[in-house]
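S.K.: A structural model of the following input is requested.
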Amino acid sequence: MRENSILMNIGMLLEMAVSAGDRAAVTTGGRSLTASELRGLARAAARRFRGRPAVLYLGANHPAYPVALFGAALAGVPFVPLNYRLGEEQLSDLRSRHPGALELHPADLDALVEPGEPGEEPEEAPGQAPEPDGDAVAVLLYTSGTTAAPKAAVLRHRHLLAYVLNTLEFASAGVDDAALVAVPPYHIAGLANLLTNLYTGRRVVYMPAFDAGEWLETVRREGITHALLVPTMLARIVAAVDGDDAGTPTLRSLAYGGARTPRPVLERALQVFPGTGFVNAYGLTETASSIAVLGPGDHRKALASDDPLVRARLSSVGRPLPGVEFQIRGEDGEPLPTGETGLVFVRGEQISGEYGGRSTLDEGGWFPTRDRGRLDEGGYLFIEGRADDTIIRGGENIAPAEIEDVLLAHPGIVEAAVVGVPDPEWGQRLVAVVAGDGEPEEIRRWVRERLRSSKTPDTVVFRARLPKTDTGKVLRRVLQAELENTHA
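M.R.: Below is the predicted model of the structure:
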């Protein structure tokens, strides 16, 4: 694909969708846009965007989102969806990084999806539009910043097209297929869901704001066949189900990802959605969405197996997508044998690994995900947390994820995070921050009985809830700052 990517632009996905038949492409609040209507609006938006250094999108899920995305692509302008939920100071900082950019605020969105606006410029000749360039910047996405300040990941047209074209079949969806998108538009999953569903011909149904009860009602009302959730959303939906069946017979596929999913939540979800195929999707902003998946068959097989190695795969993120390679390396940079835990590197056409013109790919094209993980003999990838999260206690590297899994299996705990705070004797001391019920000593004993004593939290701190991003990732830097002031 790389040889021809220089002539490609994600706008071609919209053209392909129109060629496959003019059916509904996007639905919000009972209103739908067909693929051709979406193309017409995107072309009008492109005339408005052309010449700007970037287009900033500061709204929720809305039909204007795909119009703005494709309008920017057709205009040859980077599209930058920002987290509109941030505080004014944080949002102002991000906006200041794009001087001269056109900003689309909530009040601007309805006008963007109205055809034939007064004063609209006439259709331009094809020669006036920029030539498609696969190496041009398509989207700038700010990372969630769980351990550091957010930075803009650069996704070029060729990265996004490689992900879509290498992993999906064009126009493969059934005429009644519909995908419910509740993840925010400034997350890589929101972007990827639009591109992949448009390419396969599946109607996208947007939820402007997530609510567990409304999500279930929307699945039933719209006949939703596919959906993607982050773990916090899945947990709330499972809790909202009354009984042992969610009552969503049309839902064939439910993907989850963006953060670690507590095993009890997943097992309950498999129970209440008995006819649904589950997909665990692992990816990063810098990898243009998913790079590994654990498919429906893997989920059911692992859940039903008596083999501990197979059953353990329910906690994995599956195997690499086509065109993607994984490598596990030690601290010295050398590849590790199967089964050993180290740093996860990934390589493939869809991998960007670029921030503001600076590539982090090594000479072999490998991207350091900064996740710690291991591969089993079947090629299944197990993620054990971020390298930055590793706690060094008495010279031993401890992955918080292992302890957190044990804590989340406790019947009284609903959220858990383990961080290290400075300690004069051990270097770092383990502090478990939990939401739920229980006694500190009883919780410590629970962990000690399942892990060795060196991995038992020295301190257990209770919170009403843990600070998280919109996609369910624990904001460890917030907890770290709090605990270093109170428990160091």
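
S.K.: rest of the way, CA atoms for contacts and neighbours
M.R.: OK.

S.K.: that's a strand at Val343, yeah?
M.R.: For the record, residue 343 is Leu, not Val. Yes: read with DSSP: H, G, I helix; E, B strand; the rest coil, Leu343 is one of the residues of a strand.

S.K.: Am I right that it is in contact with Leu375?
M.R.: No: using Cα atoms under 8 Å, Leu343 is not in contact with Leu375, being 11.0 Å away.

S.K.: anything in contact with each of the two?
M.R.: Both Leu343 and Leu375 are in contact with Ile328, where contact means Cα atoms under 8 Å, 6 or more residues apart in numbering.

S.K.: wait, doesn't Ile351 sit right on Thr285?
M.R.: No: the criterion here is Cα under 8 Å, and Ile351 misses it with Thr285 at 9.4 Å.

S.K.: What is the end-to-end distance of stretch 350-363?
M.R.: End-to-end distance for stretch 350-363: 17 Å, by Cα to Cα, to the nearest Å.

S.K.: Packing partners of the longest helix that the chain contains?
M.R.: Counting residues, the longest helix found in the chain (DSSP state H) is helix 35-49. If contacts are counted by 3 or more Cα pairs under 8 Å, 6 or more residues apart in numbering; DSSP states H and E, helix 35-49 sits against helix 11-19, strand 24-28, helix 64-75.

S.K.: Show me where the stretch 151-300 of the chain has its helices.
M.R.: 157-167, 188-200, 212-222, 231-240, 263-272, 296-304 (DSSP state H, counting those that start in this stretch).

S.K.: run this one through as well so I can compare:
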Amino acid sequence: MDFWSPDATPVSVVAQARAWLDGPDDVDLVVATSGSTGQPKRVRVPRAAVLASVRASAARLGASGPWVLALPPSYVAGVQVVVRSLVAGHEPTLLERDGWPTGDGWFVSLVPTQLTRMLSSEPDLEALRRAHTVLLGGGPIGASLRARAADAGVHVVATYGSAETAGGCVYDGMPLDGVAVALGEGGRIRIAGPTLFTGYDGRPDLTAEVLVGGWFLTSDAGRLDEDGRLVVIGRVDDVIVTGGLNVPGPAVAERLRGHAGVSAAEVLGVPDPEWGNRVVAFVVGTADLEELRDWVGAAHPRAWAPRQLVRLDAIPLLANGKTDRQALLALVQVGR
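M.R.: Predicted structure coming up:
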């Protein structure tokens, strides 16, 4: 059943999900990737994979129950919220229509941008304190954001996954039961297990590139910490090769977000005739380039410091809350 539609609404997706769960078990769920780096792909996920994800998530969280839909309903994270709630026997709460539940012990999935804003809103914060768990995924999760949430009494679990893995399949760095995680060349993250997709709709060529020997080869790089937990460094192409050095863009962006004159930041590599690629900082805030170069250089090698600053009123986002990388690159390409 195709959940990807520009006309999808929370109400229509709930109805679709209920019909899909009650219908033939050989009908795949079809959702789109975010398209953050280009054209979205239509991902086919079998019902067995979705239900395996639902069961493994509930087992890891130690509970199941009603969910609040606060994400776009046609992407995998939003569909999973709906399915988890229905499987647990509860109609999902639609945040746009219904507001927050009045009771406690419910669940919600958010992206970092949403959580950041909600922690600054007293009504939202009061509601999140009543949640059993806030699943947080869909983008880099800084230590400072986790600390703010913990200090505010909000229970957050960081998730990693994608449409190809039926949503989050690694919680706080540890794979869900049945899921295997390994690192390939250059730290490229590979995932296997019962939650994998069957392929990209109509694109067997792309499917063959990333589904190899029962493993899904992601586009992300990672490492394992001393406790064996997966630490996601960023997309493989987030490593900016500049002047012969490898600069991890997400690490630079996280450092920039800690500056008092920065409220939001992203870092990308842009082709440059001298450096091969130059490190460009896209920043919401008042800090100037030299301030930010010094700030980065105080914590990391000076060569990691951005060579260009693009000031913005807001970081452009896709409908699912992820950074619109193509929009950022277009700003530099048109000479802004």
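
S.K.: Put one on top of the other, what's the TM-score?
M.R.: A TM-score of 0.88 describes the superposed chains when it is computed by TM-score structural alignment, normalised by the length of the second structure; 329 aligned residues with a Cα RMSD of 2.6 Å.

S.K.: Could you count how many residues lie near Ala180 of the second structure?
M.R.: By the measure other Cα atoms under 10 Å, the count of residues near Ala180 of the second structure is 16.

S.K.: Alignment lookup: it to the first structure.
M.R.: For Ala180 of the second structure, the aligned position in the first structure is Glu325, judged by TM-score structural alignment.

S.K.: and the helix or strand hosting that match, how far from the second structure on average?
M.R.: In this structure, Glu325 of the first structure sits in strand 324-329 according to DSSP states H and E. Comparison of strand 324-329 of the first structure with the second structure after fitting gives an average deviation of 0.8 Å (mean Cα distance after the TM-score superposition for the first structure).

S.K.: other SSEs contacting that strand?
M.R.: For strand 324-329 of the first structure, the packing partners by 3+ Cα pairs under 8 Å, 6+ apart come out as strand 342-348, strand 367-375.

S.K.: can we see that at 10 Å?
M.R.: When contacts are defined as 3 or more Cα pairs under 10 Å, 6 or more residues apart in numbering; DSSP states H and E, strand 324-329 of the first structure packs onto strand 289-294, strand 319-320, strand 342-348, strand 367-375.

S.K.: circling back to that earlier point, most tightly surrounded among the helices and strands packed on helix 35-49 of the first structure?
M.R.: When these are scored by mean count of other Cα atoms under 10 Å, the highest mean neighbour count falls to helix 64-75 (a mean of 26).

S.K.: Which other helices and strands does that helix contact?
M.R.: helix 11-19, helix 35-49, strand 55-57, strand 79-81, strand 102-104, helix 106-112, strand 137-142, helix 188-200.

S.K.: Out of these, which is closest to Glu89 of the first structure?
M.R.: Closest of these to Glu89 of the first structure is strand 137-142, at 15.7 Å (criterion: Cα to Cα).

S.K.: Relative to the second structure, what is the average displacement of the closest one?
M.R.: Looks like 1.8 Å for strand 137-142 of the first structure (mean Cα distance after the TM-score superposition for the first structure).

S.K.: okay, the helices and strands packed on helix 35-49 of the first structure in CSV with distance to Tyr163 of the first structure next?
M.R.: Below are those laid out as CSV (distance: least, Cα to Cα, whole Å):
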stretch, distance to Tyr163 of the first structure
helix 11-19, 12
strand 24-28, 20
helix 64-75, 17
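
S.K.: Of all the ones you listed, which one comes closest to Arg452 of the first structure?
M.R.: Taking Cα to Cα, helix 64-75 is the member of these nearest to Arg452 of the first structure, at 49.8 Å.

S.K.: how far does the closest one sit from the chain's center?
M.R.: Distance, stretch centre to chain centre, for helix 64-75 of the first structure: 21 Å (Cα atoms, centre = their mean, to the nearest Å).

S.K.: Was I right to think Leu229 of the first structure contacts Thr471?
M.R.: Yes: Leu229 of the first structure is within contact range of Thr471, at 8.7 Å (criterion: Cα atoms under 10 Å).

S.K.: Export the helices and strands packed on strand 324-329 of the first structure to CSV and append columns for mean neighbour count and distance to Ala75 of the first structure.
M.R.: Below are these laid out as CSV (neighbours: other Cα atoms under 10 Å; distance: least, Cα to Cα, whole Å):
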stretch, mean neighbour count, distance to Ala75 of the first structure
strand 289-294, 24, 24
strand 319-320, 20, 34
strand 342-348, 23, 27
strand 367-375, 21, 30
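
S.K.: can I get the ones you listed in TSV with distance to Ser92 of the first structure?
M.R.: Below are these laid out as TSV (distance: least, Cα to Cα, whole Å):
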stretch	distance to Ser92 of the first structure
strand 289-294	27
strand 319-320	38
strand 342-348	34
strand 367-375	28
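
S.K.: gap between the strand holding Glu325 of the first structure and the chain center?
M.R.: 20 Å.

S.K.: can you check stretch 343-358 of the first structure too?
M.R.: If you compare the mean C-alpha spot of stretch 343-358 of the first structure with that of the full chain, they lie 16 Å apart, counting by Cα atoms, centre = their mean.

S.K.: again with stretch 57-73 of the first structure
M.R.: Counting by Cα atoms, centre = their mean, stretch 57-73 of the first structure is centred 18 Å from the centre of its parent chain.

S.K.: Now do that stretch: distance from first to last residue.
M.R.: In stretch 57-73 of the first structure, first residue to last residue: 14 Å (Cα to Cα).

S.K.: Stretch 204-222 of the first structure too?
M.R.: Terminal-residue distance, stretch 204-222 of the first structure (Cα to Cα): 10 Å.
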